[in-house]
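> Return atomic coordinates for the entry below.
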Amino acid sequence: MKTKSLPVIIGIFLIGLTLFMYQITLTRLFSTILSYHFVFMVISLSMLGLTLGGVYAFKWFKNQNELADTLLGRKKLSVLSLLSLALLITIIFLYKIPFHPFNIPIYLFLSTLPFIFGGYYLSLAFKEWVNKSNILYFADLIGSAIGAILIVLLLNHFSILRVGFILSLIPLFVLTFNIENKSRKIAGIVVSLSIISLLVTQGTIIDNWSKDFGAFKGSPKMLASLSEDKPRIAYTFWNSLARTDVVETDLDQDKIILVDGGAASRMIPFNGDLDSVEYLKGNLGYFPFSYKENKSALLIGPGGGRDILLAKLAGIESITAVELNPGSLMAAEAFKEFNGNIYGTDNVTTYIDDGRSFISSDSNKYDVIFLALVMTQASETLGYALSENYIYTKEAYETYLNHLNPGGTLAFVLHGENDLYKATTTILKIFEEKGIPREDAVKYITVVNSPSTHGTTSDHTLHVMYPLLMVKNTPFEKVESEEIIGLALNAEAKILSLPNFHEKLLDFTPPKNMEGSYLVTDNYPFFYNQGRTAPFLVIFMLIVTLLLGRYLTRKSLITKNEDVTYFKTYYSYIGLGFMLIEIPLIQKLILLFGHPTLTFSVVIPILLLAAGLGSLSSKIITTKVTMRTIGIIIFVYTGILFVYLPRFIDTFQGADLSLKILATFLLLLPLGLFMGIPFPSGLKIMKDRGITDYVPLMWGINGWMSVVGSILSLVLAMSLGYNITLLVGASLYLLFAFHNRKIRAFLEDKHS
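Coordinates of the predicted model:
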């Protein structure tokens, strides 16, 4: 006798919520100790645990219907208990054990366990209650949508360890709903809620324990380069965006702000007397502010505040600082006695925002716009996709140039030669579109190489490191070029290209026929990627994921039943298609919302909520509309988004946040609604055809293809751009539509 469906629906809602929050917590944790490629690899491969859970459930209970009730009773208790234990052990281990490269396989193994148990629980619940699959899928998606919002709130207010304890208790709370004895069930619910409440309100003991972040002790990422200087962490701040540390060393008077253990910026000792930082005039970042008279400056990503000092040293009267990471500003505030309260001085106005988003809605113009080593190669959008931000694209450069006063300067300090090639190629393209040929555009651009890095390599080529790139909206005047020569001599820096004297810019620009490999646009925003293809590791991950998923499901799919093969393709299409549409949309909408975390917290819940509503209404919709038509609708609507999304973003760029969210909800609602229909509808048809034993396997295949889709979206985007990736996702739903001619015939026969 089956139990009531309400506990199962609540359980699926909460487990879906838990697994989604666990995925994001895992990403946030790994981002501090692993490079971004490895973060993406470990997260992607560990999520194959969902597939493995579905395969295990299929194998263990195939054709054993009498055991299904046992699973939803006694067996479910053990699965939920194991899930709870796996969540707690994994997060504590990853947080406390010192990092070592050889530990990565252990990270992968432990990270996978919660997904295995979660996938096992969910796939069997769908199998047993397949007649309510539309409601169950609705609960799963709504749980994930709420989890996307809730995890941001939790990570912004609590330590990762406290979040881990909270997550581990949720499966135990679900477990209490499966206790048959009513009094014990009530007692279990009360106890579970009480413990969770205590963790939320009184979890400071765990927060104090979390101050010892053991994983940092293996000198990961930037700390490795500081190890000889005996680095000491003097301050730490966690939130959903990043971990921010202030590091002190024995050999440097400056303090270093690290974001996720990697991206570094300097905090300079300053007592309020600019004479005490006169030595900074030898820094290339001083040049754009001082080579001519300037009164106003916009600084994007000033981090520890050195850029502000450079502007002040040059006499800039009005400074606007835009910093994406609030942790950097909190670190500067915590050490304001050390840095002279640099962000709090009278002529400095500070905003926490993405630089591109800020300037797109800013009506002011500036004499100087300055970006120094702004790098956000983390696993952005809270781990949903590898992302570059949009501050180094052609469209961004055009926006910056349009916000300069006449004769104003756009300046960058870059990392090396690859950055310089990409930046110059992109800027020359802008001038070319304005009718200024490359040969004349060199008069608008100056490049200076950093001091002590202008030697030659073994093959006698110039060693370009941390170059300064300055672009004006008018040609450089001779007197300005002469001033730059003086600054370069004082700093012992080498001029690589200078209008009026040394116009060699085209030596640092690829040939015209290779322009496409270096041009950076909003469609292809991968400024730091080498070349026009995905890195080898990402392609390798795609191959491994395909082969591993195939290996896990191969034996289970050996059957003479054509329907099983048919539904394997069915769920492969929707797993791939969903991700290949979702991820490009998230990336593109970063341009609207600016902040990656905010974009994630808005777009993911909207899509999942809409898909949940589609699932809930799928029984009604599929009586009137065929699955083939639904696939075509998704294809057509995605095509409409492809055409009109840039105009939508431009229209609402300067709108209030509430209006942006409402407009995005209305835009994505139809798409998500129809994308939520195929999954539960397919399960219902499987039930009608008598192959419910394969429901857990189809759950696993859908999960496998979702992981493949997330990696494939990156490979396609880094090779062809996000526009093509979006169109490939849409095309998969068109293929899905043609694949569903059999379902159409089946439904027509059923309703005739």
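> C-alpha from now on. contacts and neighbour counts both.
Will do.
> give me the number of residues near Val643?
12 (other Cα atoms under 10 Å).
> before we move on, what about Phe109?
Residues near Phe109, counting by other Cα under 10 Å, number 16.
> The protein: strands as residue ranges?
Using DSSP state E, the strands of the chain run over 232-238, 243-248, 255-259, 263-267, 296-300, 318-323, 348-352, 366-372, 404-413, 445-449, 468-472, 494-497.
> Could you export the ones you listed to a markdown table, including columns for mean neighbour count and distance to Ile149?
Shown next, in a markdown table, are the strands of the chain (neighbours: other Cα atoms under 10 Å; distance: least, Cα to Cα, whole Å):
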| stretch | mean neighbour count | distance to Ile149 |
| --- | --- | --- |
| strand 232-238 | 16 | 17 |
| strand 243-248 | 24 | 19 |
| strand 255-259 | 25 | 23 |
| strand 263-267 | 22 | 26 |
| strand 296-300 | 26 | 27 |
| strand 318-323 | 22 | 23 |
| strand 348-352 | 16 | 20 |
| strand 366-372 | 25 | 31 |
| strand 404-413 | 22 | 35 |
| strand 445-449 | 25 | 44 |
| strand 468-472 | 24 | 40 |
| strand 494-497 | 21 | 48 |
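> export the ones you listed to TSV and tack on distance to Asn702?
Formatted as TSV, these follow (distance: least, Cα to Cα, whole Å):
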stretch	distance to Asn702
strand 232-238	34
strand 243-248	33
strand 255-259	35
strand 263-267	36
strand 296-300	42
strand 318-323	39
strand 348-352	39
strand 366-372	43
strand 404-413	44
strand 445-449	51
strand 468-472	47
strand 494-497	53
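> I have a second one here; can you model it like the first so I can compare?
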Amino acid sequence: MKRSTTNIAIIFLLTAATIIFEISLSRLFSYLLSFHFVLIIIAFSILGLGIGQITYAKYSEKIDHSLLWWMALPSISMFLSFTLLLVLSQIGVSSSTDFGLPIFILLSTVPFIAIGIVYAHIFEMDKRHVSTLYALDLIGAATGALASIFLLNAFGLVEVVAIAIGLLLLALIIALITVKNRYSKILVPLVLVVIFLMGFAKDALNFDIPVAKDPSKDLYRLMANPALKSEKLESRWSAFGKTDLVKFTYPDGTVSKSMFIDGAAGTDVISIDELAKDTVEMKRVLYGFPGIFAMNFLSEKEKDSVLIIGPGGGIDIAATYFMGFKYIEAAEVNPSFVALMKKYNPSTFNDKENIKVHVNEGRNFVVENKGKYDAVMLTIPVTKSSRGTDFYGLTENYLFTMEALADYLDGLTEDGAIYFTMHGRQEVYNMLANFLELQERMGVGQLEALKKVYIYSNEMNPVLVIKKNPFEQKTIEEAHKTAHYYGLDKEPFYFPYIEQEGLDTIVQNVNYKWYMFDDLLYDISKGSYAYDELWKTASINLSPVSDDSPYFFNYNNGIPDAMTTPLWLGLFIVGWFIVNHVNGWRSVSFSENTSIYMQRKFRAWALISFLLGFSYILIQGYLFQILNLKLSNPSQSFSLLLFTFLLGNGVGSLLTGTFKKNLSRKLIVYSALIVLVSLLTVYVLLPIWYKQLSEFWIALFLLLPSFFIGIPFPVLLKTASSLKEKKSIPYLLGISSVAGVAASIFAIVISILYGYRFVFLLGLFGYGVVIMLAYRLKTLKIVHT
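As a prediction, this is how the structure comes out:
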């Protein structure tokens, strides 16, 4: 029992450290690299766990012979890997170079391979307690997920990685104490000294990580500009990412400050008090803000309250303040952003009685304050930062779905309007597609719907204004005329009630065409085309975006370019499994004493293991997707959901420790319960209580299906432990791990193409196949050869 307790402690520390390191890597890469590279690297990294487990299965005898060295490898490799990643990013090695991406992938994967090897060894050496080990593995992962929030909010990224390494060193000490070896008496004090020194090196570890020399990063381009003198005033890490406040001095001596999230999406810091002192500067700054034009046509009763989603450095707040809004609220999802602004820009973010800035996800905040605002403003709220660890969905995707638009409309007073400032024409079209589809579902035709909309553009940042009720014709005529006067009539351009003007003539055999308004939008507003022609005729993806497939910034028809490499990885994993399964898992190298019957059983176990790993991720992905919208902070929401889900899995796995007989029957029963409970949760319980859900009830709802989801795999491991081959358990662990990596990739691809609900149903189908396979396994008879 003492040995088992030791193994449990090591597994707990290993998995907690793994999750903390995984989330830390996602934060590091989101800062150093373009966001679409994060998915590729992290997918390969997590694959390392499965590679490590299968590596142990193939070379267990050699690894066991030098076990202490392998036990030390996770902490050593994590330290070297993280150090080299920081060094390479600063000497110009970029993920966009031909050799840069493979180097980043390799360095990120090695620590996970090392952890996978130790993990598999412990499971193989303690088969009798496989259920308890697996339960503590899940509980350790849950602890790491929850701890990562507090650690990243309290410490710098380097310190958090050092804590993960410290946990691995503690696991090493436990192993050294347990293993009777002549080197233990020397190594235990040595490792303790290393941990002690790491604790005292807190200040040395809290150093600033410069942005990588990657041209895709706005911060790097500006700081590398020789014409600008730049100085970082302050940087802060959080669970959301890294926030930098930078001061720029221009050749003429003028100074500005800008904020950056993960080295991208720079936003100028705007001080209300400084603008109030300099009316010339005030006009320059405010006239450069596209959204301010629309505010000129609001009556006093339409300027009682405004909500700004993603206030940036304060330009939206300043604009609404000087345009006479009586009460201004802003919702910013990044806590570091708000903290730095309250410190360095208090006049805009803290000092005014009629201005209140909240740390909250904007859409969630609108829902909580239904029917309160005369205006809801979103001015390019895009950070280009990966959300949580889904690695593809940007934080802002959920701000721009049809359901989000419905939430904003519900958040308006009867005279209220939404003001979207976009990057370009395609974003305007996409949001219009959302609006027209939403209106159609509400019974409002396209002719009436487009009376609630007008669009103007300075050629760079078009503004889309959507009113809750149709605009008055007099207001539109005045705004249209003024837009022409100020040159805000560039494409895309549209105002209701106004007749189209154009030119279609031939000069010297050349056909010249010009139209005042966007021709397609105008024709839709007149009923010449059906509203869905807006996206059907487009060469890029402009179809309406829903919460079920929340990829507003995906303009690819079909699979996005950023998913190509991960998709190939997923297909490779599936292909690898199929080839091995067809060949009867010859790589397992069964001993001569292993019967054909047991080999057939292992083949069935391998298929069930793959299906369980695959279906687990699909169900998890869907549950996270529907519940995440009820939580107020994307990064913290993901970690909270992950903690709850893994905790429920762990408790379910602990239950399997009491299972002694009829394991195949229990595999059938609990897989069936997963299907039933998941359907009950998604289609009955959640619809009834969804609007009233608090964070406590979200956790409780997630615990229900997650408890049952945590049962089948440890039951399978208990079943497989009857096979005396020293490779069965590690192989099944590895198969499940690599299946999970493939499933995470396919979940994103499938949700883009067909929606998350299809992902959920596919996951349930996987458990259905497990039920059939387990029944066949139960009836499998011994075949004599």
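> biggest helix in structure 2, by residue count?
Ranked by residue count under DSSP state H, the longest helix found in structure 2 is helix 596-628.
> Report the distance from it to the chain centre.
23 Å (Cα atoms, centre = their mean, to the nearest Å).
> Quick one: list the elements packing against that helix.
helix 564-582, helix 634-655, helix 695-709, helix 712-720, helix 728-753, helix 756-778 (3 or more Cα pairs under 8 Å, 6 or more residues apart in numbering; DSSP states H and E).
> I'd like the distance from the last one to the chain centre, please.
In terms of Cα atoms, centre = their mean, the centre of helix 756-778 of structure 2 is found 26 Å from the chain centre.
> which of the residues in it are buried?
Across helix 756-778 of structure 2, burial judged by 16 or more other Cα atoms under 10 Å covers 756-764, 766-771, 773-774, 777-778.
> Please pull up the equivalent of Lys59 of structure 1 in structure 2.
Residue pairing (TM-score structural alignment): Lys59 of structure 1 is matched to Lys58 of structure 2.
> Pick out the residue closest to the middle of structure 2.
The centroid of structure 2 falls nearest to Arg387 when counting by Cα atoms, centre = their mean (2.9 Å).
> Pull the contacting residues for the equivalent of that one over in structure 1.
Here Arg387 of structure 2 is matched to Glu380 in structure 1, going by TM-score structural alignment. By Cα atoms under 8 Å, 6 or more residues apart in numbering, Glu380 of structure 1 lies in contact with 386-388, 596-597.
> Can you tell me which of the residues you listed has the most neighbours?
Within the contacts of Glu380 of structure 1, most neighbours by other Cα under 10 Å means Leu386, with 24 neighbours.
> And the nearest residue to it once chain neighbours are set aside, how close does it get to Glu417 of structure 1?
Nearest residue to Leu386 of structure 1 in three dimensions, chain neighbours excluded: Ser379, at 5.0 Å (Cα to Cα, 6 or more residues apart in numbering). The gap separating Ser379 of structure 1 from Glu417 of structure 1 is 24 Å, by Cα to Cα, to the nearest Å.
> quick one: which of these two has more around it?
Between Ser379 of structure 1 and Glu417, Ser379 has the larger neighbour count (other Cα under 10 Å), namely 22 against 17.
> how about Leu618 of structure 2, what's its match in structure 1?
By TM-score structural alignment, Leu618 of structure 2 lines up with Leu580 in structure 1.
> One more: Ser744 of structure 2?
Using TM-score structural alignment, Ser744 of structure 2 pairs with Ser710 in structure 1.
> Check the gap between that match and Pro584 of structure 1 for me.
10 Å.
> just Ala411 of structure 1 next, same as before
30 Å.
> Tell me which of the helices and strands packed on helix 596-628 of structure 2 lies nearest to Ala604 of structure 2.
helix 756-778 (7.0 Å; Cα to Cα).
> The closest one packs against which elements?
Under the contact criterion of 3+ Cα pairs under 8 Å, 6+ apart, helix 756-778 of structure 2 touches helix 596-628, helix 663-680, helix 728-753.
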